[in-house]
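Enquirer: I would like to see how this sequence folds:
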Amino acid sequence: MELRPLALKALCEPDLEQKLALAQALQAQAATLLIVPETMLPAPAELPGRPAQPELIEPKRVPQRSVQSPEGRAGLIHAICHIEFNAINLALDAVWRFADMPEDFYRDWLRVAAEEAHHFSLLHTHLQTQLGHRYGDFPAHDGLWTMCAKTAHDITARMALVPRTLEARGLDATPLIQAKLRGVGTPDALAACDILDIILRDEVGHVAIGNRWYAWLCARQGLEPVAHYRHLVRHYAAPRLRAPFNTEARRRAGFSEAELAALIAGD
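Expert: Reported below is the predicted structural model:
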């Protein structure tokens, strides 16, 4: 069996549990799956496959809730669940969409998809057992997938603006979220912090994969990574990243000192 068409099938799957199972099964079978990098697969009319809920609304319409209330904590965990669900789709999309890459590229993003599915499962179980809600109970926005669609034709832009920009924001935001939850101090809030520890550890590796392939692509094309990143941010109207930055985690994820200096300077 060939990996990339199977990744596309998982991406197109609308049933939540089936998508999770497919992503994790593909990773379990990774060593036995054939990879044909040169294959150009036709894009389906609609991507990604997803359940009917949550309702997708504009980011500015997503309600802000205090973590001091159980409902507010449920809303927060739901929002992180939604990020992880999108991250599964983003990783699967990278596997099927981009041809003519080294085999390690496809195996890297397949591993990311499986780990994101694990993160989603941890959060969703917590949301159900600790907070009495399910994925789909709150509205959400589609910012991550919007950038995925914008960069569908440009693999260098995809690596620059999804894993190492939008997903890297999680490296900065997670410790702040954990501090708020520890301040609440309830058993569900502290249990959520433990889950976020797992996610933060794995996300350092995911951002590192984005950094690795962005650097590889820039080297192949003779591009200077920091200057080209500035160009891509402007061209695709990517969000401006704001302090505070988790520079220690970003270093572990492979950001160079030049990149960190440009980030801190707002350049």
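Enquirer: rest of the way, CA atoms for contacts and neighbours
Expert: Fine.
Enquirer: Now do the same contact list for residue 158.
Expert: Counting by Cα atoms under 8 Å, 6 or more residues apart in numbering, residue 158 makes contact with 148, 151-152.
Enquirer: Check which helix or strand it maps to.
Expert: Assessed by DSSP states H and E, residue 158 sits inside helix 155-161.
Enquirer: Just give me how far that helix sits from the chain centre.
Expert: 13 Å (Cα atoms, centre = their mean, to the nearest Å).
Enquirer: let's see this one next to it:
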Amino acid sequence: MPTIAQAIRAALLEPDPRAKAFAARAVARDFAAGRLSFVFDVPMPDAPGRPETPVLLPPSQMPKRGKGGSERGRIALWHALAHIEFVAIDLALDMAGRFGAERGPGFVADFLSVAADEAMHFALLARKLRSLGSHYGALPAHSGLWDAARETAHDVAARLAVVPMVLEARGLDVTPATLERVRAAGDENGARILERILDDEIRHVRVGATHFTAICAERGESAENLWKMLVRRHFGGAVKPPFNDSARLSAGLSRDWYAGVA
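Expert: Alright, predicted model coming up:
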């Protein structure tokens, strides 16, 4: 029987976007069906496989998207969202593969489920790009999204604090406004895609917050205090308002968590 670590590593190293999305969903299905042994016999790679395109640029060198109502602006928006979801596949896979041995099967199952969701989101966004006459890889993309994984590879609490509880939580804040702009422009298909992503991301943040709180209880630490310390230490940016307080609360993050670091 193949091991869970082998399957996750293979999915992480897959460079082709479509194949990676299929692989992530297959790993989640196979683990749930008992077709992968709970053995961590290979290490996770330092960096995941990437396609030749999109060209990855530092944030300061990313071109402006253009006006939201223009064809160029619409394509740039959906391309940026597709890239976020593509990298999110790897972030969830790496979470399960890097920390699963210490955290157990429930942790692995949770983050493989997240990876499968992100793969589905990417597939929806890639199809959206094709409907606009473009494709994933047609534009440059942000190079820094994997930095959070590299910075927190040593500590599961730090990874949980930064990836689901900061980066994904930021999606809860910004997606509703994007969704309304898309719907106001008459793109109901795009609005439904964003609604699905928002609903799933609330669950993803809740998964991260639940596991983080459990780790803090094991360590005898205050969850809110440790989160604030880890974010200050390992997150390179700012935790910026405005916040979607209702979505964050649904995901297990009360305002007491993030008000002190905003």
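Enquirer: Could you get me the TM-score between them?
Expert: Remark: TM-score between the superposed chains equals 0.93 [TM-score structural alignment, normalised by the length of structure 2]; 258 aligned residues with a Cα RMSD of 1.6 Å.
Enquirer: Which of the contacts of residue 158 of structure 1 sits closest to residue 259 of structure 1?
Expert: Using Cα to Cα, residue 151 is the member of those that sits closest to residue 259 of structure 1, with 21.2 Å.
Enquirer: Just the helices from the stretch 101-250 of structure 1, written as ranges.
Expert: With DSSP state H, counting those that start in this stretch as the criterion, the stretch 101-250 of structure 1 has helices at 103-131, 143-150, 155-161, 169-184, 187-221, 225-235, 247-252.
Enquirer: For the fourth one, which helices and strands make contact with it?
Expert: Helices and strands in packing contact with helix 169-184 of structure 1 are listed as helix 187-221; criterion 3 or more Cα pairs under 8 Å, 6 or more residues apart in numbering; DSSP states H and E.
Enquirer: now do the second one
Expert: Helices and strands touching helix 143-150 of structure 1, as assessed by 3+ Cα pairs under 8 Å, 6+ apart, comprise helix 70-97.
Enquirer: the inter-axis angle of the helix it packs on versus helix 169-184?
Expert: 160 degrees (axes from the mean of the first three to the mean of the last three Cα atoms, to 10 degrees).
Enquirer: Read off where helix 70-97 of structure 1 ends up in structure 2.
Expert: Counting by TM-score structural alignment, helix 70-97 of structure 1 pairs with residues 71-98 of structure 2.
Enquirer: how big's the offset between the matching stretch and structure 1?
Expert: Its aligned residues in structure 1 lie a mean 0.6 Å from stretch 71-98 of structure 2 after superposition (mean Cα distance after the TM-score superposition for structure 1).
Enquirer: The helix holding residue 158 of structure 1 vs structure 2, average offset?
Expert: Using mean Cα distance after the TM-score superposition for structure 1, the mean distance for helix 155-161 of structure 1 is 0.4 Å.
Enquirer: do the same with stretch 106-115 of structure 1
Expert: With mean Cα distance after the TM-score superposition for structure 1, stretch 106-115 of structure 1 averages 0.6 Å from its match.
Enquirer: Give me the contact list for that stretch.
Expert: 4, 7, 20, 23-24, 26-27, 30, 35, 87-92, 94-95, 202, 206, 209.
Enquirer: hang on, residue 180 of structure 1 packs against residue 66?
Expert: No - judged on Cα atoms under 8 Å, residue 180 of structure 1 makes no contact with residue 66 at a distance of 9.7 Å.
Enquirer: Structure 2: which residue goes with residue 194 of structure 1?
Expert: That one, residue 194 of structure 1, aligns with residue 192 by TM-score structural alignment.
Enquirer: tally of neighbours for its match?
Expert: 14 (other Cα atoms under 10 Å).
Enquirer: now swap in residue 180 of structure 2 and tell me
Expert: 15.
Enquirer: and what of residue 83 of structure 1?
Expert: 21.
Enquirer: if I pick it, what's in contact with it?
Expert: Counted by Cα under 8 Å, 6+ apart, residue 83 of structure 1 has contacts residue 144.
Enquirer: Sweet, I'm off.
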